[in-house]
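# Okay, predicted coordinates and the sequence, questions at the end:
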Amino acid sequence: MTAVHPRLTEAPYERRDLTGGWLRPAVFGVMDGLVSNAALIAGVVGGSAGVRAVAVTGLAGLAAGAFSMAAGEYTSVRSQTEMTQAEIAVERLRIARNPEAEERELATIYQARGLTADLAREVARQVHQDEDVAWRVHAREELGVDPDDLPSPWVAAASSFLAFALGALIPLLPFLLGVDSLAAAVALTALGLFGTGALVARLTDRPVALGGARQLLLGGAAALATHQIGHLVGTVVS
């Protein structure tokens, strides 16, 4: 008997938050933290640095990266939200000043989506009976955004900060515990990369093994390249 996906059954289910602003920065943060700090540590080890130097460098990379990610995400999401709010304000003003033209525009949108001309006009007419409903509908139909569910810059910043710090801590753990072994850091990083890639694949209904392997390959290539650069720089400097 073929298994039925839970979201294809008749039973109600809780829909996932697609616009809340936490998943993308969290995923990007943990991936970036893993790859960048693993690559940084690999580069420092490649330059023949000791455990203390590697630990200090890794902690510095963790702090700098986490704060940078948080600031960048906050600014990015805040700017996007403010631009969206400005466009919504323009739409509200247009509806207030010329409701008939906006009603015709909404009817045209519905007609383009398959409604008959009469039905499209009737739906648009009913929507415009309440101006507060009208501008929300126009925002969704014309701008493609939900004015009641805009991404939060604070959520994005906190998600990216915590995720980056968590990812960056994984390859650093052996050196914080006094273990002078790049192999241990590599093993933990590989597990973290594969696990995170697999988790993202699971959340997006993609093959788990493929998602884990893809992230492991990309992160491993970045760390290896940085290790080689660090080794070459260490050789030249020494």
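Yes, it's here.
# make it CA atoms for all contacts and neighbour counts henceforth
Fine.
# and the biggest helix by length in the chain, what other elements does it pack with?
Counting residues, the longest helix found in the chain (DSSP state H) is helix 51-97. If contacts are counted by 3 or more Cα pairs under 8 Å, 6 or more residues apart in numbering; DSSP states H and E, helix 51-97 sits against helix 23-46, helix 131-138, helix 153-176.
# next up, a second structure to put side by side with the first:
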Amino acid sequence: MDQHPGDHGHSQAEVEARINAPAGRGYLRDTVYGAIDGSVTTFAIVAGVAGAGLSPWVIIALGIANVLADGFSMAAGNYSGTKAELDDASRLRQIEERHIRKYPEGEKRELREILRRKGLSGEALDGAVDQISQNREQWVQMMLEGEYGLASVDPHPLRAAWATFAAFLAAGMIPLLPFLLGLEDAFRISTILTLATFFGIGAYKSRWSLAPWWRSGLETLLIGGTAAAIAYFVGTLFNV
């Protein structure tokens, strides 16, 4: 049988190991978001300053300041947002625990409806409701998933923040490399490297989507290239 990306084994040991340690949402969104924003915002500064005809040292100073300050700001924002999701999940968990304690029959009715919509009926449905309602933790988790759409794995705010910052830093430094190395025609080289980075990010994230790598790459290239072109145009308006 042909193997495809994402395939995994289905022995009892493999199944138990995988279910016992679910991956959760992962850090793909945080990494891609940080990398794209790092490339776009840093090259926007490069393009804007170059368009205005200012010194390469100004590009380096503003670019590094952007990579560090904006990267930290994005990481902090991601941390706060992920922490808010975690706090909200804790709040909803407390609500469900209180409802199960005070209104068990009503919560059983909700549990029955959740399981019914998953395809259970008749004796199988009755048995599932009885089994799950005997385990308070499983009952609460089922309510969180079925009633609020929450995942069973909590996000990690600090890890999400680090993923965003690292991706922002790595991708954000690429437009500055030709200027840091003192290369001739640094802006043209920076433009080529940045556009290649946009395409590379898009092609890489296609590993987690159904879109072909070239289409995902071109989509990200179009988004980043448009932002860069706008920044350069604005910069030319101040070229004195």
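Yep, that arrived. In this text the structure is predicted, and so the values were computed from the model without any measurement.
# Once they're superposed, what TM-score comes out?
The TM-score (TM-score structural alignment, normalised by the length of structure 1) is 0.89; 232 aligned residues with a Cα RMSD of 2.1 Å.
# sorry, back to before: got TSV for the helices and strands packed on helix 51-97 of structure 1, with mean neighbour count too?
Listed next are the helices and strands packed on helix 51-97 of structure 1 as TSV, based on neighbours: other Cα atoms under 10 Å:
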stretch	mean neighbour count
helix 23-46	25
helix 131-138	18
helix 153-176	24
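# Between these, which one is closest to residue 231 of structure 1.
With Cα to Cα as the criterion, residue 231 of structure 1 lies closest to helix 23-46 of the helices and strands packed on helix 51-97 of structure 1, at 4.1 Å.
# What's the average distance for the closest one when superposed on structure 2?
For helix 23-46 of structure 1, the mean deviation from structure 2 after alignment is 0.7 Å (mean Cα distance after the TM-score superposition for structure 1).
# One more: stretch 188-200 of structure 1?
Mean deviation for stretch 188-200 of structure 1: 0.8 Å (mean Cα distance after the TM-score superposition for structure 1).
# I'd like to check what contacts that stretch. Which residues are they?
Outside stretch 188-200 of structure 1, the residues that touch it by Cα atoms under 8 Å, 6 or more residues apart in numbering are 27, 30-31, 34-35, 38, 167, 170-171, 207-216, 219-220.
# now do stretch 143-151 of structure 2
So stretch 143-151 of structure 2 is contacted by 24, 89, 92-93, 96, 110-111, 114, 152 (Cα under 8 Å, 6+ apart).
# That one aligns to what range in structure 1?
Mapped onto structure 1 using TM-score structural alignment, stretch 143-151 of structure 2 covers residues 138-146.
# how far is that stretch from where the chain is centred?
Here stretch 138-146 of structure 1 is found 22 Å from its chain centre; the criterion is Cα atoms, centre = their mean, to the nearest Å.
# What residues of it count as buried?
In terms of neighbour count (16 or more other Cα atoms under 10 Å), stretch 138-146 of structure 1 has its buried residues at 138-139, 145-146.
# same check, this time on stretch 100-113 of structure 1
In terms of neighbour count (16+ other Cα under 10 Å), stretch 100-113 of structure 1 has its buried residues at 102-103, 105-111.
# Out of those residues, which two are the most distant from each other?
102 and 111, at 14.1 Å, using Cα to Cα across the buried residues of stretch 100-113 of structure 1.
# OK, contacts around the residue nearest in space to the middle of structure 1?
Centroid-nearest residue in structure 1: residue 24, 1.3 Å away (criterion: Cα atoms, centre = their mean). Neighbour list for residue 24 of structure 1: empty [criterion: Cα under 8 Å, 6+ apart].
# Translate it into the numbering of structure 2.
By TM-score structural alignment, residue 24 of structure 1 lines up with residue 29.
# Please apply the same query to residue 173 of structure 1.
Applying TM-score structural alignment, one finds that residue 173 of structure 1 aligns to residue 177 in structure 2.
# Quick one: residues contacting that match.
residue 190.
# same thing but at 10 Å, please
Residues counted as contacts of residue 177 of structure 2 (Cα atoms under 10 Å, 6 or more residues apart in numbering) are 60, 183, 186, 189-190, 193.
# lining up those with structure 1, which overlap?
Comparing these with structure 1 on both residues aligned by TM-score structural alignment, their matches' Cα atoms under 10 Å, the contacts found in both are 60, 183, 189-190, 193.
# in the superposed pair, what's the mean gap between the helix or strand just after the longest helix of structure 1 and structure 2?
Using DSSP states H and E, the helix or strand that follows helix 51-97 of structure 1 in sequence is helix 99-112. With mean Cα distance after the TM-score superposition for structure 1, helix 99-112 of structure 1 departs from structure 2 by a mean of 1.7 Å once superposed.
# Just tell me the aligned range of helix 99-112 of structure 1 in structure 2.
Under TM-score structural alignment, helix 99-112 of structure 1 corresponds to residues 104-117 of structure 2.
# What of stretch 218-231 of structure 1?
Using TM-score structural alignment, stretch 218-231 of structure 1 pairs with 223-236 in structure 2.
# Please point out which parts of that stretch sit buried.
By 16+ other Cα under 10 Å, the buried positions in stretch 223-236 of structure 2 come out as 224-225, 227-228, 231-232, 234-236.
# which of these sit farthest apart?
224 and 236 (18.6 Å).
# Structure 2: which residue goes with residue 87 of structure 1?
Using TM-score structural alignment, residue 87 of structure 1 pairs with residue 92 in structure 2.
# Show the contacting residues for its match.
Each residue near residue 92 of structure 2 by Cα under 10 Å, 6+ apart is listed here: 86, 98, 140, 143-144, 148, 150.
# So which of the residues you listed is the closest to residue 156 of structure 2?
Of the contacts of residue 92 of structure 2, the one sitting nearest to residue 156 of structure 2 (Cα to Cα) turns out to be residue 86, at 8.3 Å.
# okay, now that closest one: neighbour count?
16 (other Cα atoms under 10 Å).
# ok, now residue 127 of structure 1?
Residue 127 of structure 1 has 19 neighbours, counted by other Cα under 10 Å.
# how close does the equivalent of it over in structure 2 sit to residue 114 of structure 2?
Under the alignment by TM-score structural alignment, residue 127 of structure 1 pairs with residue 132 in structure 2. According to Cα to Cα, to the nearest Å, residue 132 of structure 2 stands 12 Å off from residue 114 of structure 2.
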